[in-house]
Every structure is written in structure tokens, then in C-alpha cells.
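In: sharing a model that was predicted from the sequence below.
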Amino acid sequence: MKSAKLYDKSFDCFIESKKINLAVKRLAKEIKTDLQEEIPLFIGILNGSFIFTADIMRSYEGNCEISFLKLASYEKTSSTGIVNQLIGLNEDLTNRTVVILEDIIDTGTTLQTVYDLLKKEPVKQLKVATLFFKPEVFRKELHIDYVGFSIPDHFIVGYGLDYDGLGRNLPDIYKLSN
């Protein structure tokens, strides 16, 4: 079994890159089927979603645009419960179909912050796509339209997700060893 060591923590391979790639292609197809002729504005939530966002863009078979929001809520392996907005949007969202791209949704605190920011805007429709979803710890009343993987409440790294800055470059997903 593949493993990774980041700082003082050990991680075991949890989801291989081939499965991730298939899930991303499936999500891109679902979004395109759902939106049909719309030209979505994808909003990637940095830093974690940058690889997922790039792969969705490459897999999306239609016209689309991209922007990013940078939010932070994690410290080491746990959520602080406080979401800080570090970089905001500059685009006019009037009558736009917006698709939020999240790497992972656990408690939903970050997603709630994004919703609160975007509900002030006159968007045509707002959709959410996440590669990883932890339903057992999700605490918000928000709709998630597209889910790549529903996973247990493991701390994971790789494919853009990190442990204190390290591990984002791992092509597979690794979970914290017990």
C-alpha cells in the first residue's frame, strides 16, 4: 500500500488518481448536461480546489469561464470554525450561472460563507460541485448539486488538499493513518 509522510504525520493511500480522474470527468459531464447551453462561471475556492478546478475546466465540453475566491478555515488537521476571505471576486455576476467548485465539503462552514457572499449578487442560478463530501459532519442546510465522492470523516491530503501546506502535489488521495 502506498503511503506518505508529511511533517510528523503518516498517511495511507485512500483513493487512487485513476478513480479521481473518472469522478472529475463524470462531474463535468453532469454539469454540462444540467446546464445545457448556459455558459457557466466556475468559481474555484482556493487553495485546495485549484487542481480540481483545472481538471473540471479541461473536462468540461462547452464554453465556460473561471474565477477564484481564496478562503481559509483550516489550521493543521482541523477546522478553526472561522472562515477568512483572503481574495474576492471581481466579476459581474448579474444574470450569470455560477458553479462553486470545492475540493472538499465537511461541516459546510466555508460553503456557507461563499453562499452568504454570493446571495447578495443577482446571479441567475447558483450550483455547487465538490470532489469530496463528508455527509456525517455536514451541518448546514445548503444544497450540493454535484458530488464526486462521499467519504467518511477522515483527514485527507493530495490532489490539492494539504496538511499544513504539504501534500497538495500528491496525485492520489491519502488519509491520515490511525
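Out: Ah, there it is.

In: okay, CA-based contacts and neighbour counts for the rest of this
Out: OK.

In: and the contacts of stretch 117-134?
Out: Residues outside stretch 117-134 that contact it (C-alpha atoms under 8 Å, 6 or more residues apart in numbering): 23-24, 27, 52, 93-107, 143-153.

In: is Leu131 in a helix, a strand, or coil?
Out: Three-state assignment for Leu131 (DSSP: H, G, I helix; E, B strand; the rest coil): strand.

In: follow-up on the earlier one: so which of the contacts of stretch 117-134 are in helices?
Out: In this view, the contacts of stretch 117-134 that belong to helices under DSSP state H are 23-24, 27, 52.

In: next one for the comparison:
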Amino acid sequence: MQGVQGEELEVLLSAKDIASRVESLGKRITLDYQNKPLILIGILKGSFIFLADLIRAIDLPVAVDFMALSSYGSSTKSSGVVRIIKDLDHSLEGHHVLVVEDIVDTGLTLNYIYGHVKSRGALSVKICSLLDKPSRRQVAVPLHYKGFEIPDEFVVGYGLDVGERYRNLPDVCKLVRANG
């Protein structure tokens, strides 16, 4: 598949495979959170498509909130510096929290989020990520629900971007730069 500026895109995970896995995760989460007040926190912007599909696969009443953080900017490598761009709007006290992330890479951003959310009075905090890239992990983070483990490749699509491009692709694709 041809991208922009000479970039090539190779499908790593098809829309069909993603949909099947999201449905499976939704069923597990439904079973795990029966009769528990649950808030899903989507980490913007990358998780919004995954969160939208996941929430429809969860057969429970749930609340939703969002956080936006940055550690990438327009680069394809994490800077390691995490900053909050948008914090939560609602109290987490008395609720179980499921943080929904698009990808766990170094673990630095998610480690920060996990600690930040735990300090807000939630009954429990668990993490659900569509993608896991363990070969890049610098900080151990508890990953309770995982869609797919992927190799150390920069990926786009299904909400993930580079420079705000490719979020709308239905598949998760490996980004191959024109110069290698």
C-alpha cells in the first residue's frame, strides 16, 4: 500500500483480525467487571478508535473519560518525556478503572498514567492495550488485557499515526520509510 511522501505501508494486522480480538477482549472485560462500577479511560489520540470498538463489545454499563499525553510529538520515536495535555474530567473514587491504550512501547507513558490514575482514588486500575511491543520496554507496566504482541516496527492505522497521518486506516500497518 502506498503512503505519502514515498512511504510504503505493509498490513501487519487486518481489520478482520482486529475486530475479532476486540470482541474477545470485550467479552473478557464483561465477565471480569460484572456488577462493578467501571470507567474506561481512553488515552488520546491513538486509542479512540480502539476504545470506540471495545466499549461496544463490553456488555455492561460503563462511563468513559479521556486523557491526552505526549511523548512522541511528530517523531516516530518516544522522547521519554511525558506531559499531560488533557487531564480527566471526572472523579475516579468508588470506581474500577480500565485504562485503554493503543500501544505499549517503552512503558514510560503508561507507567506515568498508571501511577497518576492510581493516586486518584480508584478501587482498582487495570490496563488494556491493543498492541504490545515488549522488545522496547524500558519500564515494567502491568498489562492486564492485550490485543496483539508486535515486533519492534513503527505502526500506523486504526487510530495510530505519524504526524497526524494514517489514523483512519482500518488495518494496523508497518510504516516503511522511502529511504529504508
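Out: Cool, got the structure. These numbers come from a predicted model, not from an experiment.

In: overlay the chains and give the TM-score.
Out: The TM-score (TM-score structural alignment, normalised by the length of the first structure) is 0.94; 176 aligned residues with a C-alpha RMSD of 1.2 Å.

In: one step back: among the contacts of stretch 117-134 of the first structure, name the buried ones.
Out: Neighbour counting with 16 or more other C-alpha atoms under 10 Å marks 23-24, 27, 52, 96-107, 145-149 as buried within the contacts of stretch 117-134 of the first structure.

In: which residues in the second structure form helices?
Out: Using DSSP H, the helices found in the second structure span residues 15-32, 48-57, 108-118.

In: export those as TSV, with columns for distance to Gly157 of the second structure.
Out: Formatted as TSV, the helices of the second structure follow (distance: least, C-alpha to C-alpha, whole Å):
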stretch	distance to Gly157 of the second structure
helix 15-32	10
helix 48-57	10
helix 108-118	20
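
In: what about the strands in the first structure?
Out: 3-6, 9-15, 41-46, 65-75, 78-87, 97-105, 125-133, 146-150, 156-157, 173-176 (DSSP state E).

In: got the contact list for the first one?
Out: In this structure, residues lying in contact with strand 3-6 of the first structure by C-alpha under 8 Å, 6+ apart are 10-13, 163, 166-167, 174.

In: which of the residues you listed has the most neighbours?
Out: Tyr174 (25 neighbours; other C-alpha atoms under 10 Å).

In: tell me the counterpart of that residue in the second structure.
Out: Correspondence of Tyr174 of the first structure to the second structure, assessed by TM-score structural alignment: Cys173.

In: surely that match and Glu8 touch.
Out: No. Contact status for Cys173 of the second structure versus Glu8: not in contact, 9.3 Å apart, counting by C-alpha atoms under 8 Å.

In: Ala19 of the second structure -> the first structure?
Out: Alignment note (TM-score structural alignment): Ala19 of the second structure maps to Asn21 of the first structure.

In: how close does its match sit to Phe149 of the first structure?
Out: Note on Asn21 of the first structure: its distance to Phe149 of the first structure, by C-alpha to C-alpha, to the nearest Å, is 12 Å.

In: then Ser59 of the first structure?
Out: 17 Å.

In: repeat that for Thr107 of the first structure.
Out: Per C-alpha to C-alpha, Thr107 of the first structure is found 15 Å from Phe149 of the first structure.

In: please apply the same query to Ser17 of the first structure.
Out: From Ser17 of the first structure over to Phe149 of the first structure the distance is 13 Å, taken as C-alpha to C-alpha.

In: ok, now Tyr60 of the first structure?
Out: Tyr60 of the first structure sits 19 Å away from Phe149 of the first structure, going by C-alpha to C-alpha.

In: again with Gln36 of the first structure
Out: 23 Å.

In: same check on Ser79 of the first structure?
Out: Remark: distance between Ser79 of the first structure and Phe149 of the first structure (C-alpha to C-alpha) = 20 Å.

In: next, count neighbours for the equivalent of Lys126 of the second structure over in the first structure.
Out: When the first structure is aligned by TM-score structural alignment, Lys126 of the second structure is paired with Lys127. By other C-alpha under 10 Å, the residues close to Lys127 of the first structure number 17.

In: contacts only, for Thr97 of the first structure.
Out: When contacts are counted by C-alpha under 8 Å, 6+ apart, Thr97 of the first structure touches 38-41, 123-127.

In: generate a ChimeraX selection restricted to the buried subset of the residues you listed.
Out: Burial among the contacts of Thr97 of the first structure is assessed by 16+ other C-alpha under 10 Å; the matching ChimeraX selection reads:
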select :40,41,126,127
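
In: redo the contacts of Thr97 of the first structure as a markdown table? Include distance to Lys134 of the first structure.
Out: Shown next, in a markdown table, are the contacts of Thr97 of the first structure (distance: C-alpha to C-alpha, whole Å):
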| residue | distance to Lys134 of the first structure |
| --- | --- |
| Glu38 | 29 |
| Ile39 | 29 |
| Pro40 | 26 |
| Leu41 | 25 |
| Val123 | 27 |
| Lys124 | 28 |
| Gln125 | 24 |
| Leu126 | 21 |
| Lys127 | 18 |
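
In: thinking again about what came up before, format the strands of the first structure as a markdown table; extra columns: distance to Tyr115 of the first structure.
Out: Formatted as a markdown table, the strands of the first structure follow (distance: least, C-alpha to C-alpha, whole Å):
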| stretch | distance to Tyr115 of the first structure |
| --- | --- |
| strand 3-6 | 33 |
| strand 9-15 | 29 |
| strand 41-46 | 12 |
| strand 65-75 | 12 |
| strand 78-87 | 12 |
| strand 97-105 | 9 |
| strand 125-133 | 9 |
| strand 146-150 | 16 |
| strand 156-157 | 24 |
| strand 173-176 | 27 |
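
In: brilliant, that's me finished.
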